[in-house]
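Enquirer: could you look at this predicted model? Sequence included:
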Amino acid sequence: MVTVLDTIDQKRRLRHPEKAHRPDSEILKKPDWIRVKAPVSKGYSETRDIVRSHNLVTVCEEAGCPNIGECWDKKHATFMIMGEICTRACAFCNVATGLPTALDREEPENVGKAVLKMGLSHVVITSVDRDDLADGGAQHFAEVIHAIRRISPGTTIEILTPDFLRKEGALEIVVAARPDVFNHNLETVPSNYLKVRPGARYFHSIRLLQRVKEIDPTIFTKSGIMVGLGEERNEVLQLMDDLRSADVDFMTIGQYLQPTRKHHPVLNYVTPDEFKSYATIAKTKGFLVVASSPLTRSSHHAGEDFAKLRAAREALHASRT
C-alpha cells in the first residue's frame, strides 16, 4: 500500500541531511498501526490550492506529517509562519536549517485571508525558530493573531511557539495577543536533549509554559512529546509531573518517525496499548485533555480537542462551586 510517508520521501531527501550531523542509520520497518493512505481526495487538493494561492507554508508539508491526507481533506491545515528555514538543527526535525530570509510583512494578512477562505473554526499557527531576530519572532506571531481576529473573528486560535530562548520580553508580547491555546512542545525527555534538541533547554521550556499561566490564567496551555527516541517509561511519567507542576492543561504523545537516514533513528515503536496506558496515567495526573496514540501530532484534531478543553474546564469549575 502506498503511504503518505512513501509519497513524500523524495521531497525529504532533498532537504538538509547534514543538519543532524549523523551517519546514515538503519530505519526500522514501520508497523501496520502507523500506516496511512496517500492524500488523493478533492478536499486535499482544494486545501493545497488555497495554501499555494496565498503564498503560505504549512508544517503539514514541511515536517512530512502522516496525517496530512486526513486533515487537508477536512480543510484543516497548520500554518508555519516566518519562512521555511529554521535557525536550529534538531535531530528529529525535517524542516531545513540555515540562514532565514526576511519576514514577509504581508504574511499576517495572507494567513487571515486563508483562514477565512477555508472556513476554519479553529486554526493552529506554528513557526520555525528565529534566533536571528531580536524578539525571536514574537511580534510577528502577535500580528498574525491580530490579523486572524480581524479577518475571521469567529475563529479560535492555537499557537505552537518556539522557546524564545534568551529573548527577554518575547513571551509577554505573544501572550498579550491572547491566543486561545498556547502550545510549546517539550518534544522529548530531558536526558535526550543534548542529542535530540541541542539548541533548547528542558527547564526553560517548562518555565515558559508556567509563565503563560502566570500572565494570563485564562489561556489554555499545551505541550507534547514524541516517544521512540530511547526514553524510559519512568522518564515520561516524570515529564508529565513537570508539566502539571507548570499547570499545563493538555498533553499530546505521539510516535517519532524518522524523516531520513541522516536524522535520529527510531529506537522502538510504542504499541497502541502502551499509548493508552500513558493516556490513562496522564489523566489521573490532572491534565484536562490527553491525546496519546501512534499518529498523534500537536495539531491533529486540534479543533475537536479545543472543544474538549473548554468542556473539561467548565466541568471542573462546576465541580468546585
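Expert: Thanks, I have the structure now. Numbering: from 1, shown residues only.
Enquirer: alpha carbons only for contacts and neighbour counts from here, please
Expert: Will do.
Enquirer: helices or strands up against the helix or strand harbouring T221?
Expert: For T221, the enclosing helix or strand under DSSP states H and E is strand 220-227. Packing partners of strand 220-227 (3 or more Cα pairs under 8 Å, 6 or more residues apart in numbering; DSSP states H and E): strand 181-183, helix 202-215, strand 250-255.
Enquirer: M82: which of these is closest?
Expert: strand 181-183 (17.1 Å; Cα to Cα).
Enquirer: what's in contact with that closest one?
Expert: 157-161, 212, 219-223 (Cα atoms under 8 Å, 6 or more residues apart in numbering).
Enquirer: in a markdown table: those residues, plus distance to T280.
Expert: Converted to a markdown table, the contacts of strand 181-183 look like this (distance: Cα to Cα, whole Å):
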| residue | distance to T280 |
| --- | --- |
| I157 | 27 |
| E158 | 25 |
| I159 | 26 |
| L160 | 24 |
| T161 | 27 |
| V212 | 26 |
| I219 | 24 |
| F220 | 21 |
| T221 | 19 |
| K222 | 17 |
| S223 | 17 |
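Enquirer: want to compare, so here's the second one:
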Amino acid sequence: MTDQFHLGHDLTIGRLGFGAMRLCQSHPGGPARDAESGRAVLRRAAELGVNHLDTAGFYRAQDGSVTANALIREALAPYPDDLVIATKVGPVFGPGGPRQATAAELRPQVEADLESLGLDRLDLVYLRIGKTDPPRGESLAERFEVLAALREEGLIRHLGLSNVDTGHLAEARTIAPVAAVQNHFHIANRAETAVLDACEQAGIAFVPFFPMGGGRTGLDDPALVKVAERHGATARQIALAWLLALSPAILAIPGTGTVAHLEENLAARSIRLTGEDLADLA
C-alpha cells in the first residue's frame, strides 16, 4: 500500500489528510470552538506531515465567530511548499436554509476562498451539488463550466466534484479534467462503490467525507471491534486503515477539533491490515 497519491498527476500528497469542518464547532449548530485550539490542531497536523487540507468557505461557527479558512491562514501561512488546500463551492446558506448556488454565484465563492485563505490560486476546488444524496439525473454542466473557465484563468489548479454519481462524473469530464471526487463513504456506508471504481480506473482521487460515519454511524460493529483488538488499535483507526487499504485512489480526510484525536487518527497510517482483517471487514 502506498502512502502517497499524485493528485491531478502533479501534486504529491499523503493519503491521510485533514478535514477542517470540525475546527469551528463540534457539530452543526453547536457552540463555537476555541480558535486557538483550532490553530493548535492545524500546526500539529503540519508537524506530523499532513499536507492535504480540506476546507470550505461555509465551514464556520453558527455565529460566524470562527471560520476554518481564517484558522488555516492564521496557523499555517506562509504555507509550506508541499501543502495542498482543497475547498468546495456550491452550497449557499441563508435565512431560508441551504440552497444550491447558481452558476453566476460560483465565481464570487471562489474569489472569497482565495481572499480568506490568502492565495492567488486554489489547488483544488470541488463543485458540491445536492444535499445529503447525489441528485441523480440533474445536470451540473452549466456550473462546472464556470469552474472550468476559472481554471483556464489560472485561479484554480485542479477541479473536483462532490456528492455526485457516475453520470455526473462522466458529464463533467467532457468539460474539463476531474482530479478528485468527494462523496459520502465509510466502512458502514459503501453505497458509492461504483463511483470509487470509476475514479480508480481513471486515476482520480476518491475522497470520502464522513470517513468514520460523521457521528451518524457507530463504530461498534463486532467485526470492526475484533480487528481493532487484534491490532491494539481503536475502531476509528481501523475504519481509516480500511479505507486506505480498500483502494489506492482513496484519500481520507478525518476531521477533529482536538490534538489528541488528531494524533489518534494519524496513527492509522502505520496500521497494515492483513488479508484476514480485510476478509473479516468485507
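Expert: Looks like it came in fine. Bear in mind the structure is a predicted one, so any value in this text is a computation, not a measurement.
Enquirer: and the TM-score between these chains?
Expert: TM-score for the superposed chains, counting by TM-score structural alignment, normalised by the length of the second structure: 0.52, backed by 205 aligned residues with a Cα RMSD of 4.8 Å.
Enquirer: thinking again about what came up before, make TSV out of the helices and strands packed on strand 220-227 of the first structure and add distance to I50 of the first structure and mean neighbour count.
Expert: What follows is these, written out as TSV (distance: least, Cα to Cα, whole Å; neighbours: other Cα atoms under 10 Å):
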stretch	distance to I50 of the first structure	mean neighbour count
strand 181-183	24	25
helix 202-215	33	18
strand 250-255	28	24
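Enquirer: how about the ones you listed in JSON lines, adding distance to I148 of the first structure?
Expert: What follows is these, written out as JSON lines (distance: least, Cα to Cα, whole Å):
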{"stretch": "strand 181-183", "distance to I148 of the first structure": "14"}
{"stretch": "helix 202-215", "distance to I148 of the first structure": "21"}
{"stretch": "strand 250-255", "distance to I148 of the first structure": "23"}
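Enquirer: for the stretch 101-250 of the second structure, just list every one of the strands.
Expert: In the stretch 101-250 of the second structure, the segments counted as strands under DSSP state E, counting those that start in this stretch are 122-128, 156-162, 180-182, 205-206.
Enquirer: quick one: the third one to the first structure mean distance?
Expert: On superposition with the first structure, the average gap between strand 180-182 of the second structure and its aligned counterparts reaches 2.7 Å (mean Cα distance after the TM-score superposition for the first structure).
Enquirer: same check, this time on the last one
Expert: Between strand 205-206 of the second structure and its aligned partner residues in the first structure, the average distance after superposition works out to 2.9 Å, using mean Cα distance after the TM-score superposition for the first structure.
Enquirer: in the first structure, what residues pair with that strand?
Expert: With TM-score structural alignment applied, strand 205-206 of the second structure matches the range 220-221 in the first structure.
Enquirer: what does the matching stretch contact?
Expert: Applying Cα under 8 Å, 6+ apart, the set of residues contacting stretch 220-221 of the first structure is 180-183, 209, 212-213, 247-250, 309.
Enquirer: let me have the strands of the stretch 101-250 of the second structure in CSV, extended by distance to D220 of the second structure.
Expert: As requested, the strands of the stretch 101-250 of the second structure are exported to CSV (distance: least, Cα to Cα, whole Å):
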stretch, distance to D220 of the second structure
strand 122-128, 30
strand 156-162, 28
strand 180-182, 25
strand 205-206, 25
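Enquirer: wait, which of those strands is closest to L7 of the second structure?
Expert: Closest among the strands of the stretch 101-250 of the second structure, using Cα to Cα: strand 205-206, at 6.7 Å.
Enquirer: and stretch 184-195 of the first structure, which residues are buried?
Expert: 184-190, 193 (16 or more other Cα atoms under 10 Å).
Enquirer: in JSON lines: those, plus distance to D6 of the first structure.
Expert: What follows is these, written out as JSON lines (distance: Cα to Cα, whole Å):
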{"residue": "H184", "distance to D6 of the first structure": "29"}
{"residue": "N185", "distance to D6 of the first structure": "26"}
{"residue": "L186", "distance to D6 of the first structure": "27"}
{"residue": "E187", "distance to D6 of the first structure": "24"}
{"residue": "T188", "distance to D6 of the first structure": "25"}
{"residue": "V189", "distance to D6 of the first structure": "29"}
{"residue": "P190", "distance to D6 of the first structure": "31"}
{"residue": "Y193", "distance to D6 of the first structure": "29"}
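Enquirer: can you say which of the strands of the stretch 101-250 of the second structure is nearest to A112 of the second structure?
Expert: Across the strands of the stretch 101-250 of the second structure, closest to A112 of the second structure is strand 122-128 (Cα to Cα), at 11.1 Å.
Enquirer: after superposing, tell me the mean distance of the closest one to the first structure.
Expert: Looks like 3.0 Å for strand 122-128 of the second structure (mean Cα distance after the TM-score superposition for the first structure).
Enquirer: by contact count, what packs against that strand?
Expert: So strand 122-128 of the second structure, by 3+ Cα pairs under 8 Å, 6+ apart, packs with strand 84-89, helix 141-153, strand 156-162, strand 180-182.
Enquirer: and the contacts of the helix or strand just after the first one?
Expert: As assigned by DSSP H and E, the chain's next helix or strand after strand 84-89 of the second structure is strand 91-94. Strand 91-94 of the second structure is contacted from outside by 58, 98-101, 128-129, using Cα under 8 Å, 6+ apart.
Enquirer: selecting buried members of those in PyMOL, what would you type?
Expert: Of those, the buried ones can be selected in PyMOL as follows, counting by 16+ other Cα under 10 Å:
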select buried, resi 58+100+101+128+129
